[in-house]
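K.L.:
okay, predicted coordinates and the sequence, questions at the end:
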Amino acid sequence: MDNRRSSIGRISPLGKVRWKWNSSQWAKAILPGSMDRLQKGWKVWIPHCSCFRTSRLHTRSIDMHEKKSTIGRRERLQQMTKEEIKQAAWAQIHANGASALSLRGIASSLGLSAPALYRYFPSKQELVTALILDAFDSLRLALDATAQRLEALPWQTRLRELGLTYRRWALEQPAAFRLIFGEPINDYEAPWEQTMQIAGASLTALIRTIDDARACGDLQQPVQPIASPGLLAALQAWSDAIHHVHPDILYLAFTIATRVQGLMMVELGQQLPPFFPNGDELFARELERIVLEIENR
């Protein structure tokens, strides 16, 4: 390779000129009369100028960045609008129940036309499914946080605290609780391929706690009464699909959850006898009873 120096630059081993001068020096050296044009603010094209080529690449890079930024802004605005629609739907469920959910009513409350709302949620089915997924995920996060915070404590303490966390969540988010555990919504059928996994995940903290009781020998085994062949097959299929634990563990987790859920339905529905100021002590005793029932003594 020719590494000779010239009055303009140096020939690199790769055969490309590595220019050292600025644009004014280039123009003066290569293009007669270019200095006058530069001083007048003209853009001067300099053949094979590395700085010119870099400038063009930089311009294309800026264009691509601006395009991506525009797409990002559009996606963020779309997500923000979706969240506003869901918040309006939650307000409607809280006020009138899930069965009264109306897309036209939601659109009206947000100042949107019904066709505009359908751009974000093409059907009531899709909106309800999105709300159900959010509700189950909120419950899961609350229970998982409790389980993680108390993971070093005995399983009995963790089970009681999980029950109390479940109750707090339901009292703080009654609309979410009623949507996923309350009355069915007319003409709505949950798409299990979307909801099954996240609904099952809300049981994970309880399942792990019960399985810890089994691992340290504190759980009565086998669980009585013995499951019928049909029930055992159903529990095994459920376990194989999601949780991958012994069917008895899944059975205990599910029945404990439904007992707690039943008490919450009574409390939220204001169906407690008038002699109870609230459900605090009733709920605490039921959790203690659950621990005593499954503990191996």
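P.N.:
Great, that's in hand.

K.L.:
only C-alpha atoms for contact and neighbour calcs from this point on.
P.N.:
OK.

K.L.:
how far off centre is stretch 142-149?
P.N.:
17 Å (C-alpha atoms, centre = their mean, to the nearest Å).

K.L.:
could you list the buried residues of it?
P.N.:
For stretch 142-149, a neighbour-count test (16 or more other C-alpha atoms under 10 Å) marks 142-144, 146-147 as buried.

K.L.:
so can I have TSV of the residues you listed showing secondary structure and distance to D240?
P.N.:
Shown next, in TSV, are these (DSSP: H, G, I helix; E, B strand; the rest coil; distance: C-alpha to C-alpha, whole Å):
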residue	secondary structure	distance to D240
A142	helix	25
L143	helix	23
D144	helix	22
T146	helix	26
A147	helix	23
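
K.L.:
comparison target, given below:
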Amino acid sequence: MTMTRRERLRENTREEIKSIARRHMQEQGTAAISLRAIARDMGLTVTALYRYYPSHDDLVTALILDAFNSLADAMENADSSQPRERYANRLMAVMLAYRAWALQNSADFQLIYGNPIPGYHAPREITVPAVVRGFRVVVGILAEAMANGQLHPSVEYQQLPPHVSAFMTELIEQDGYNIPLEPMYFGVSGWVKMHGMIMLELFQHTPAVVGDPEEFYRFEINNILKTAGLTLD
């Protein structure tokens, strides 16, 4: 449905508010999100800003939704660029897209995965669907690989930790993932390692010890894939 002029102006203003909030995050960190500071930059009163975002938490939630959905879009697009039966290639493309997005959108990445904002509590019913979109891409590929006999865990992963396995099994049922335990475990394990490398790179720790963070990242992601029995073409 076509928006009216008033609706377009309102949406443009909402986007401008978020853009300024991202700039403030980039310059001063996620805790710097302030409706008062944004209003000052826009030449508006704080009261006027409340017409677009009723509270600080509403703005933070909107930023979080945008970030998770943008990251998921990048991962889904990367997956769709690869042949369906090339599971390792699909996962490598997705994980490279994850890193590229994080480096290009470092303020947003730190908002969703960095230090929590004091006093803010994300409304799960609103944020969780966006949060799990990207993760579902990864575990979905792993589940497809398993269904087609291509997932072959290395010896050390053939006996998973019992308490972790029980928790993940319950999580799979509760959140409706509809996948076996193995893809979930490999998805979480790979994500933890991938995320750790990216966070260290974002804060400039990795370059000093590896020289080329991208080459290091590719090599380690390939090793993660090998533990699942998946080989790149």
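P.N.:
Looks like it arrived, so ask away. Since the structure is predicted, the reported quantities are computational estimates derived from the model, not experimental observations.

K.L.:
how close are the two chains, by TM-score?
P.N.:
For these two chains in superposition, a TM-score of 0.90 is obtained (TM-score structural alignment, normalised by the length of the second structure); 228 aligned residues with a C-alpha RMSD of 2.2 Å.

K.L.:
if we can go back for a sec, in JSON lines, list the buried residues of stretch 142-149 of the first structure along with distance to D280 of the first structure.
P.N.:
Compiled in JSON lines, these are given as follows (distance: C-alpha to C-alpha, whole Å):
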{"residue": "A142", "distance to D280 of the first structure": "19"}
{"residue": "L143", "distance to D280 of the first structure": "19"}
{"residue": "D144", "distance to D280 of the first structure": "22"}
{"residue": "T146", "distance to D280 of the first structure": "19"}
{"residue": "A147", "distance to D280 of the first structure": "21"}
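
K.L.:
now stretch 94-105 of the first structure: which residue numbers in the second structure?
P.N.:
Alignment of stretch 94-105 of the first structure against the second structure: residues 26-37, by TM-score structural alignment.

K.L.:
ok, now stretch 55-66 of the first structure?
P.N.:
Against the second structure, stretch 55-66 of the first structure falls on no residues (TM-score structural alignment).

K.L.:
which residues touch that stretch?
P.N.:
Outside stretch 55-66 of the first structure, no residue is within contact range by C-alpha atoms under 8 Å, 6 or more residues apart in numbering.

K.L.:
chain center to that stretch: distance?
P.N.:
34 Å.

K.L.:
from the buried residues of stretch 142-149 of the first structure, pick the one nearest R18 of the first structure.
P.N.:
Nearest to R18 of the first structure among those is D144, at 60.1 Å by C-alpha to C-alpha.

K.L.:
aligned to the closest one, what sits in the second structure?
P.N.:
In the second structure, D144 of the first structure lands on E76 (TM-score structural alignment).

K.L.:
and the helices in the second structure?
P.N.:
For the second structure, the helices defined by DSSP state H cover 5-28, 35-42, 46-49, 56-80, 87-104, 106-113, 124-147, 162-174, 181-202, 207-210, 213-227.

K.L.:
to P153 of the second structure, which of those lies closest?
P.N.:
helix 213-227 (5.7 Å).

K.L.:
for the closest one, packing partners?
P.N.:
helix 87-104, helix 181-202 (3 or more C-alpha pairs under 8 Å, 6 or more residues apart in numbering; DSSP states H and E).

K.L.:
with adjacent residues omitted, what lies nearest to the residue mapped onto K124 of the first structure from the second structure?
P.N.:
If you follow K124 of the first structure across to the second structure using TM-score structural alignment, you land on H56. Closest residue to H56 of the second structure apart from its sequence neighbours, by C-alpha to C-alpha, 6 or more residues apart in numbering: L35 at 6.3 Å.

K.L.:
is it true that that neighbour touches P54?
P.N.:
No: L35 of the second structure is beyond contact range of P54, at 9.9 Å (criterion: C-alpha atoms under 8 Å).

K.L.:
isn't R140 of the first structure right next to A201, touching?
P.N.:
Yes: here R140 of the first structure lies in contact with A201, judged by C-alpha under 8 Å, at a distance of 6.5 Å.

K.L.:
overlap in contacts of the two?
P.N.:
Common contact partners of R140 of the first structure and A201 (C-alpha under 8 Å, 6+ apart): none.
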